[in-house]
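Asks: my questions concern the predicted model and sequence given below.
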Amino acid sequence: MDQTAVTLIAAMGARARHAATALAGMPTSAKAAGLRAAAAALRAEADAILAANARDIETGAANGLSGALLDRLRLDPARLEGAAAGVEAVAALTDPVGAVIDTSARPNGLQLSRVRVPIGVIGIIYESRPNVTADAAALCVMSGNAVILRGGSEAAHSNRAIHAAFARGLAAAGLPADAVQLVPTTDRAAVGAMLKADGAIDLIVPRGGKSLVARVQEEARVPVLAHLDGICHTYIDRAADPVMAIKLALNAKLRRTGICGATETLLIDRGFADPLPVLEALADAGCELRGDAAVQAIEPRTLPATPEDWDTEYLDAILSVALVDGVEGAMAHIARHSSHHTDAIVTDDAATAERFLNGVDSAIVMWNASTQFADGGEFGLGAEIGIATGRLHARGPVALEGLTTYKWVVRGTGQARP
């Protein structure tokens, strides 16, 4: 392993540990004040941040980044204001640190309680979206954790500008600037050093494509909170309202195609009365449809789907479409191809909806709602670290509570174990 990278991450980890210890003992008011100051700094330095982002966009376009990736990378005044407002929203959330999860009393008089505490030092490895720099920093600080951020090379200038403003805001409010650190190099060796920094980093959170997550899961010696592909499904049941079906299919796919909550596969019950208006609306809106023979027979603009299409996160205006035999057929398809991120049913039949909600094993399941609501902000959690698709620790949008663990507190009156 590259010793320079190992030394760098070890030093950053030591500073982060010191900052995390300080944060863990700070009251909610101090952390909130630090975040409000960081948000103010983001606004004050908006011109510099947007100029840095323009450099990244220019470089990305010259290097052939796809339209979807450029959209993820791009900042404008509205998106930057959204990031600053998101930091302020986190500052206003209920602080989970110190919350008592439950209590119990033993027959011998011991009083037990489980209390939420910070995890410690979080390492976040992410791609494309520079707003993650502010979102992740805010969530980690408010939950009492220090964070080491390693963004993608395509957003290097944007990340540095956002981090610099954020850290200055924290320091101005009296919080340790080392609570939020950005790895200063785009060398991939730094990622490897983070993954093996057991003892310096307590949890790794990858946010990016399949290759990044696969590398993290393969190489990590630190616990990982994984976010896999967003292969999300919308299922239109035979009892779906036709107008609602069109509205939700369009929104779930096309509102923003480059986010992980975008629907990538549309499933339609063979018993649904008229699928053609749904498919026409999508095709007319510029969405490329890829489907089986039955779908092609309904909407001639549909291209043939390959086996790979059902397992592809397009992040583009492309949608795979299949006809299925009722809710059981939809659930069987989802079980084979879903990434366990977000899957939705459109139906007016409550019993069918409950069958879907109970039977689909995904982090988020929805009834009569667009999959694009799969977002921490939309769930009232403020910003999010990501959507966890595993089954342990945290699942779905990971926000403040997901960045804490707990300890047992035992209060006695002199009991000695016999």
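Replies: Okay, I see it. Numbering: from 1, shown residues only.
Asks: please make it C-alpha for all contacts and neighbour counts, starting now.
Replies: Fine.
Asks: strands along the stretch 101-250 of the chain, start to end?
Replies: 111-118, 121-126, 146-150, 180-182, 203-207, 232-236 (DSSP state E, counting those that start in this stretch).
Asks: go through those and pick out the most buried.
Replies: Ranked by average neighbour count under the criterion mean count of other CA atoms under 10 Å, the strands of the stretch 101-250 of the chain are headed by strand 232-236 at a mean of 32.
Asks: check which helix or strand covers the closest residue in space to Leu175 that isn't next to it in sequence.
Replies: Once flanking residues are discounted, Leu175 sits nearest to Gly34: 6.3 Å by CA to CA, 6 or more residues apart in numbering. Secondary structure from DSSP states H and E places Gly34 in helix 28-44.
Asks: re the thing from before, and the strands of the stretch 101-250 of the chain as a markdown table, adding distance to Met26?
Replies: Formatted as a markdown table, those follow (distance: least, CA to CA, whole Å):
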| stretch | distance to Met26 |
| --- | --- |
| strand 111-118 | 12 |
| strand 121-126 | 16 |
| strand 146-150 | 13 |
| strand 180-182 | 16 |
| strand 203-207 | 21 |
| strand 232-236 | 40 |
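Asks: what about the residue nearest to Leu175, how many neighbours?
Replies: Gly34 has 28 neighbouring residues, counting by other CA atoms under 10 Å.
Asks: separation between it and Pro223?
Replies: Computed with CA to CA, to the nearest Å, the distance linking Gly34 and Pro223 is 28 Å.
Asks: same question for Pro307.
Replies: Applying CA to CA, one obtains 33 Å for the distance of Pro307 from Pro223.
Asks: which one of those two has more residues nearby?
Replies: A count of neighbours by other CA under 10 Å puts Pro223 above the other of Pro307 and Pro223, at 15 against 9.
Asks: from Ala48, how far out is Asp375?
Replies: Between Asp375 and Ala48 the computed distance is 28 Å (CA to CA).
Asks: dropping in the other structure now:
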Amino acid sequence: MLNTNNITEVNVEEQARKAQKAGKPLSMLSTNDKNQALLTIADELEKEYAFILEENQKDLTIGKEKNFESAFMDRLLLTQERVKDFANGLREVARLDDPVGDILSEWTLDNGLNVKKIRVPLGVIGMIYEARPNVTVDATGLALKSGNSIILKGGSSALFSNKAIVSVIHRALEKTKIPVDAVQFIASTDRSATEQLFTLKQYIDVLIPRGGGSLIETVVNKATIPVLETGVGNVHVYVDSEADEEKALNIIINAKTNRPAVCNALETILVHKDWFSNHKDSLISKLNEYHIMVHGDTEVVKAIPGSIQAEEKDWAEEYLSLDLAVKIVNDIQEAIDHIEKYGTKHSEAIITENQKAATQFIQEVDAAAVYHNASTRFTDGSALGFGAEIGISTQKLHARGPMGLPALTTTKFCILGNGQIRE
């Protein structure tokens, strides 16, 4: 068995210092310089795919020895096609508008001072994530395009893959104007190295955890650095009494089965009692067709053969599978109250032809994304039309929802005068 314990001795504070130092020249680069760097990285990744796959095989071997689940192994697996997808993702980021330097507002005061509010990079981003090697590339591309240095701390199960990808990125950056030190990777499996990252406030401007609930909770609870909290998705669809049957069934199946293991996938259906009474046969048929295991309340268990009696934990569960919680509700207010109690403020949807009900749901439900007659699978930077994302924020400061390039910037007031003083 390959040994990954402390595979590399690292000095996390020194890496953070280097990232901060590299950030200044990076923040001054032109959009063209940054785009050219991303294109160079993309080309280098495609060129070095065999090396990346060879190192990925080491992670896969360890995963098999540890009996990782098949879904986990699939996320970990790299192929030539997947590496090509990474590269094309960087090319897509290169085509996106650069937010750095955008003038958000401008005005002139009575005393002649000209005030501009502009976008500037955050500085140094600490990215903490689990076994998804694609995040190494995606996060790096978004950080560099928005003028930020990045410190990457991936999960130990993808250590060899991530080390290989970062080494290729570094070789590519040597050919560009972006400092190599702008991309740091903590190549250690020591938990203390990760926890040290949480406290280096003098070097790191923001932490972004991306992964399961326990990872996010650990970062939020232990960090002394501001955290952009990407959220667990206990996603609900409320089927109103006036929901169109075809729309409801199509949305439910898409939101649940399109990619069950992602955070914007449906986990709980709240069904109005009248709609369920009128359409339960077609709903049951669809759920059976897609092999969905129902965890239902007492009424649902009586009506749906093979369903399981839901426990309290089922209403809060992010299954990330073909399991689905189903609850019958008396009215829209009961649905909203249920979401308020169990939701994670990620993505919520109502299916109805009643505009008044839709408006009430959209106004009262507190979530990063709220839908009317559409699948929750659209909570995604690419799907919503602004390119790639570094994660989906479920908090309210300073970004919420899918976080693309603008979310990786902050603002600066530039005030231009001609000798004005305040009396």
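Replies: Received it, and whenever you're ready, just let me know what you need. None of these values were measured; they are calculated from a predicted model.
Asks: that older thread, okay, Asp375 and Ala48 of structure 1: which has more neighbours?
Replies: Asp375 (21 against 15).
Asks: Ala350 of structure 1 is nearest to which of the strands of the stretch 101-250 of structure 1?
Replies: Evaluated over the strands of the stretch 101-250 of structure 1, closeness to Ala350 of structure 1 peaks at strand 232-236, with 13.6 Å, by CA to CA.
Asks: which one in structure 2 is aligned with the residue nearest to Leu175 of structure 1?
Replies: In structure 2, the residue matched to Gly34 of structure 1 (TM-score structural alignment) is Ala37.
Asks: which residues does that match contact?
Replies: With contacts defined as CA atoms under 8 Å, 6 or more residues apart in numbering, Ala37 of structure 2 is in contact with Ala172, Leu173, Lys175, Thr176, Lys177, Ile178.
Asks: filter these down to just the buried residues.
Replies: Among the contacts of Ala37 of structure 2, the ones that count as buried by 16 or more other CA atoms under 10 Å are Ala172, Leu173, Thr176, Ile178.
Asks: hang on, isn't Thr194 of structure 2 packed against Lys153?
Replies: Yes. At 7.1 Å, Thr194 of structure 2 and Lys153 qualify as touching, with contact defined as CA atoms under 8 Å.
Asks: map Ser241 of structure 2 across to structure 1 for me.
Replies: That one, Ser241 of structure 2, aligns with Arg238 by TM-score structural alignment.
Asks: please disregard the earlier target; I meant Pro226 of structure 2.
Replies: Per TM-score structural alignment, Pro226 of structure 2 is aligned with Pro223.
Asks: hmm, that match is touching Ala200, no?
Replies: No. Using CA under 8 Å, Pro223 of structure 1 is not in contact with Ala200; the gap is 12.0 Å.
Asks: counterpart of Arg17 of structure 2 in structure 1?
Replies: Using TM-score structural alignment, Arg17 of structure 2 sits opposite Ala14 in structure 1.
Asks: likewise for Phe198 of structure 2?
Replies: Under the alignment (TM-score structural alignment), Phe198 of structure 2 pairs with Leu195 in structure 1.
Asks: tell me how far that match lies from Val205 of structure 1.
Replies: For Leu195 of structure 1, the distance to Val205 of structure 1 equals 10 Å [CA to CA].
Asks: just to revisit the earlier point, pull the contacting residues for the match of Ser241 of structure 2.
Replies: Applying CA under 8 Å, 6+ apart to Arg238 of structure 1 gives the contacts Ile268, Asp269, Arg270, Gly271, Phe272, Ala273, Gly326, Thr347.
Asks: neighbour-wise, which one of these leads?
Replies: Busiest of the contacts of Arg238 of structure 1 [other CA under 10 Å] is Ile268, holding 29 neighbours.
Asks: widest-spaced pair of the buried ones among the contacts of Ala37 of structure 2?
Replies: Pairwise distances across the buried ones among the contacts of Ala37 of structure 2 (CA to CA) peak at 9.7 Å, for the pair Ala172 and Ile178.
Asks: check which helices and strands the helix or strand harbouring Leu26 of structure 2 sits against.
Replies: Leu26 of structure 2 is part of helix 12-27 when elements are defined by DSSP H and E. The contact analysis (3 or more CA pairs under 8 Å, 6 or more residues apart in numbering; DSSP states H and E) places helix 12-27 of structure 2 against strand 124-129, strand 149-153, strand 183-185, helix 191-197.
Asks: perfect, that will be all.
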